[in-house]
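Trainee: Pasting the sequence and the predicted model now:
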Amino acid sequence: MTSRRRAASTALAGLAATAVALTACGTGEQAAPGADDKIKVVASTSVWGSVVQAVGGDAVEVESIVSDPSADPHSYESTPQDAAKVTDAHLVVFNGGGYDEFIEQILGSGNQKPTVEAVKDEHEGEQNGHEGHGDQPAAPEEHGHEGHGDQPAAPEEHGHEGHDHSVNEHVWYDLHVVHEVADQVATELGKLQPAKAEQFRQAAGQFEAEVGALEGKVGEIAAANQGKPVIVTEPVAHYLVEAAGLQDVTPQSFVKAIEAETDPSAAAVAEIQNAINAKQAVAVIYNPQTESPVTRNVRTAAEQNQIQVVEMTETLPEGKTYVQWMDTQIAALQNALNQNR
């Protein structure tokens, strides 16, 4: 959801298309790695840790702070051990946008080092910034994802009709963003070990080719299911739903309650239950990591009405890479939609 960690008035300018804002600062408290040393990278979640591993390979040692498949990163509270890991890292990769605010807080307490941030709140960067992170310009306002094939540029605002999704931090479901993060990781690793810069660049290219194949599958879904209605228990997969050409018809009253971190009112619950009972959606996209009695009831109602339920989560299942995980979820969505042809 989009405001679990911060008031919704904090605007993330052009979030999905902004993709990556990179802040490079001094070497901080950790000396640069030697040519034969592993580069120590801390990632906020296993999602970004997997991206780093794909690019860095055997040259990196990746520590993902939130890696429990059942954990909710929104509510994670960091420990002194986490701060120590960040201090010891050569590079920190995190989501940004307030999603993994614990990383931002650790960095803001004097842990100056190279970082890759998937989302950059331009307003926050202007006001707060991580001092010492360099004088990088704010992310540009126009982002057409040039070079990523014939995909249309992402719109500046990603709100479904009647829904406020202008602040949606789940950018790992925007495959263009993941491309950009891989590129930036390769760049930063190459700075830390210049002799391996080309190796990192090639690995990033291979990873991006795999992500491109995922984009092709999403394009197939869009071509066959344009405009089909879905209901979501939380907008975790907002960007994927959008890229797949699906229409999010979740009742606005329910969405607003979820995004405000409040229990939906009886009227809001009744509205979503009525939508499901009337079979207004062909699938329900369900996030088990933010499960509550209300969302469980939504799932039960969907199953009783023979509406397909597709699970989409916030972190990787154990033993899965980012590409494997996303491929499984995209396939599940495609299979669910095929059931309703």
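Mentor: Ah, there it is. Numbering: from 1, shown residues only.

Trainee: Please make it C-alpha for all contacts and neighbour counts, starting now.
Mentor: Fine.

Trainee: Provide a complete list of residue ranges assigned to helices in the stretch 101-250 of the chain.
Mentor: Using DSSP state H, counting those that start in this stretch, the helices of the stretch 101-250 of the chain run over 101-108, 122-127, 175-192, 197-225, 238-243.

Trainee: And the fourth one, what does it pack against?
Mentor: If I follow you right, that is helix 197-225. When contacts are defined as 3 or more C-alpha pairs under 8 Å, 6 or more residues apart in numbering; DSSP states H and E, helix 197-225 sits against helix 46-56, helix 175-192, helix 238-243, helix 322-338.

Trainee: which other helices and strands contact the longest one?
Mentor: Of the remaining helices and strands, those touching helix 175-192 by 3+ C-alpha pairs under 8 Å, 6+ apart are helix 15-18, helix 46-56, strand 91-94, strand 115-117, helix 197-225.

Trainee: put this beside the first:
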Amino acid sequence: MTFSANIGKAVAAVMACAIMVSVGGCGSSASDGATSSSSSTAGTTITVVASINQWGMLAKEIGGDKVSVTSILGTTNVDAHDFEPQTSDIATISKATVLIVNGAGYDEWATKATTAADTVVNAADTVGASDGDNPHLWFSSDARTAVAKEIADAYGKADPSAKTYFSQRLATWKKSESELEKTMAVFSKEHPNATYAATESVAYYLMSDLKLTDVTPQSYTQAMLNDSEPAPADIQKMQKTLTSKTASLLINNPQEESDMTAMITKAADDAGVPVVDVTEQVPDNATGLIAWMNSLISQFDKALADDQSDESGQADQNGVSDSSSGQSDSSSSDPSNSADSAGE
């Protein structure tokens, strides 16, 4: 069985589990970037506001039909780092019973508005991350698990009568996350020597969970983490990492596009290094946070498999060429020339 088939089996298991906690589609907009999701219920519905839809989707998966979730930033068409909330967004936050923020400097506009909520779940505080750390915490399996528990606890505090319900939802979600971890293990086993470079460190935690080696030049990465433009020398190092095929894969964040990233992705294309786009916000076609992770892993697997197939085909062509060359050498009148060629 090929590694793609192994990944496919693992993916199917994840999807079967994920369906049990699927959030379905997004609802009406609260602002240009906001999305909401709610279900009618006979009891009291907890008003939940998430700064970003990554945590908003998780909030809905844990809360089920006992929560109404609004994500302020809920589209991949907005640059998360430059997002400025509207007055209506701040008003929405002020009405939250449970407010979920990312922290680590990613959504300061939301963390500054946390005083009105009864309960605040801060993902960065939950896992011990601080400003200056990589803020893309939703890509970390450990962070997702820790935040899911915090959310369930917050719901139990807001509605003690439904505490058992939330605990059961959390347990179901954990099974789905566990299946995803198995998929990651299969991927890691099938791609033990895979490396990657990234135009921006959006997927760092996911790639770490997949045990892919980051070969992005450190000076380039540091500049991007500092929200500054890498120096020309750093960009050249990045391009060389791709043209030399030191990286098996290039991760590109389409929400952070620039002339610089266009040059880097072109270098990858020219070198035959596969490029996979990874957004910060959850795409519209994703049904949940884990389903999104699963989709990304499938894309990585396909990109690496296709690249490996291309290299194998090229090696076969080279083998035919070498064989023809060898036949020509063997017909040479000077046997030593053949020996020299073979030695080379």
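Mentor: Cool, got the structure. Keep in mind that this is a model prediction, so the values were computed, not measured.

Trainee: Mind checking the TM-score on these two?
Mentor: The pair, once superposed, lands on a TM-score of 0.73 when counted by TM-score structural alignment, normalised by the length of the first structure; 266 aligned residues with a C-alpha RMSD of 2.1 Å.

Trainee: Distance to Glu303 of the first structure for the helices of the stretch 101-250 of the first structure - can I get that in CSV?
Mentor: Formatted as CSV, the helices of the stretch 101-250 of the first structure follow (distance: least, C-alpha to C-alpha, whole Å):
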stretch, distance to Glu303 of the first structure
helix 101-108, 35
helix 122-127, 42
helix 175-192, 29
helix 197-225, 21
helix 238-243, 20
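
Trainee: Mind checking the helices and strands packed on helix 175-192 of the first structure for the one nearest to Asn168 of the first structure?
Mentor: Closest to Asn168 of the first structure of these, according to C-alpha to C-alpha: helix 15-18, at 7.2 Å.

Trainee: if we can go back for a sec, tell me which of the helices and strands packed on helix 197-225 of the first structure sits most buried.
Mentor: Per-stretch averages of neighbours, counted by mean count of other C-alpha atoms under 10 Å, single out helix 46-56 among these, with a mean of 25.

Trainee: what's in contact with it?
Mentor: 41-43, 60, 62-67, 93-95, 172, 178, 181-182, 185-186, 189, 200-201, 203-204, 207, 315-316, 321-322 (C-alpha atoms under 8 Å, 6 or more residues apart in numbering).

Trainee: what range in the second structure matches that helix?
Mentor: Counting by TM-score structural alignment, helix 46-56 of the first structure pairs with residues 53-63 of the second structure.

Trainee: Quick one: average offset of the matching stretch versus the first structure, please.
Mentor: Aligned to the first structure and superposed, stretch 53-63 of the second structure gives a mean residue distance of 0.5 Å (mean C-alpha distance after the TM-score superposition for the first structure).

Trainee: contacting residues for the alignment partner in the second structure of Ala224 of the first structure?
Mentor: Using TM-score structural alignment, the partner of Ala224 of the first structure in the second structure is Glu190. Counting by C-alpha under 8 Å, 6+ apart, Glu190 of the second structure touches Phe3.

Trainee: How about the contacts made by the nearest residue to Lys217 of the first structure once chain neighbours are set aside?
Mentor: Among residues not flanking Lys217 of the first structure along the chain, Ile330 sits closest, at 7.5 Å (C-alpha to C-alpha, 6 or more residues apart in numbering). Contact analysis of Ile330 of the first structure by C-alpha under 8 Å, 6+ apart lists 214, 217-218.

Trainee: how close does Ile330 of the first structure sit to Ala278 of the first structure?
Mentor: Taking C-alpha to C-alpha, to the nearest Å as the measure, Ile330 of the first structure falls 26 Å from Ala278 of the first structure.

Trainee: go on, His176 of the first structure?
Mentor: Distance of His176 of the first structure to Ala278 of the first structure, computed by C-alpha to C-alpha: 35 Å.

Trainee: just Ala43 of the first structure next, same as before
Mentor: Separation of Ala43 of the first structure from Ala278 of the first structure (C-alpha to C-alpha): 43 Å.

Trainee: go on, Ala17 of the first structure?
Mentor: Going from Ala17 of the first structure to Ala278 of the first structure by C-alpha to C-alpha gives 35 Å.

Trainee: Those two: who's more crowded?
Mentor: Ala17 (25 against 10; other C-alpha atoms under 10 Å).

Trainee: My read is that that one contacts Val178, right?
Mentor: No - using C-alpha atoms under 8 Å, Ala17 of the first structure is not in contact with Val178; the gap is 11.0 Å.

Trainee: Same list (the helices and strands packed on helix 197-225 of the first structure) but as CSV, adding distance to Glu122 of the first structure.
Mentor: Output for these, formatted as CSV (distance: least, C-alpha to C-alpha, whole Å):
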stretch, distance to Glu122 of the first structure
helix 46-56, 21
helix 175-192, 16
helix 238-243, 20
helix 322-338, 27
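
Trainee: Just give me the neighbour total for Met184 of the second structure.
Mentor: 23.

Trainee: For it, which residues are in contact?
Mentor: Contacts for Met184 of the second structure (C-alpha under 8 Å, 6+ apart) come out as 209-210, 297.

Trainee: same question, Ile221 of the first structure
Mentor: Listed by C-alpha under 8 Å, 6+ apart, the contact set of Ile221 of the first structure reads 244-245, 334.

Trainee: lining up the residues you listed with the second structure, which overlap?
Mentor: Retained in the second structure by both residues aligned by TM-score structural alignment, their matches' C-alpha atoms under 8 Å are the following of the contacts of Ile221 of the first structure: 244, 334.

Trainee: The contacts of Ile221 of the first structure into a markdown table, with extra columns for distance to Tyr286 of the first structure?
Mentor: Output for the contacts of Ile221 of the first structure, formatted as a markdown table (distance: C-alpha to C-alpha, whole Å):
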| residue | distance to Tyr286 of the first structure |
| --- | --- |
| Ala244 | 16 |
| Gly245 | 18 |
| Gln334 | 15 |
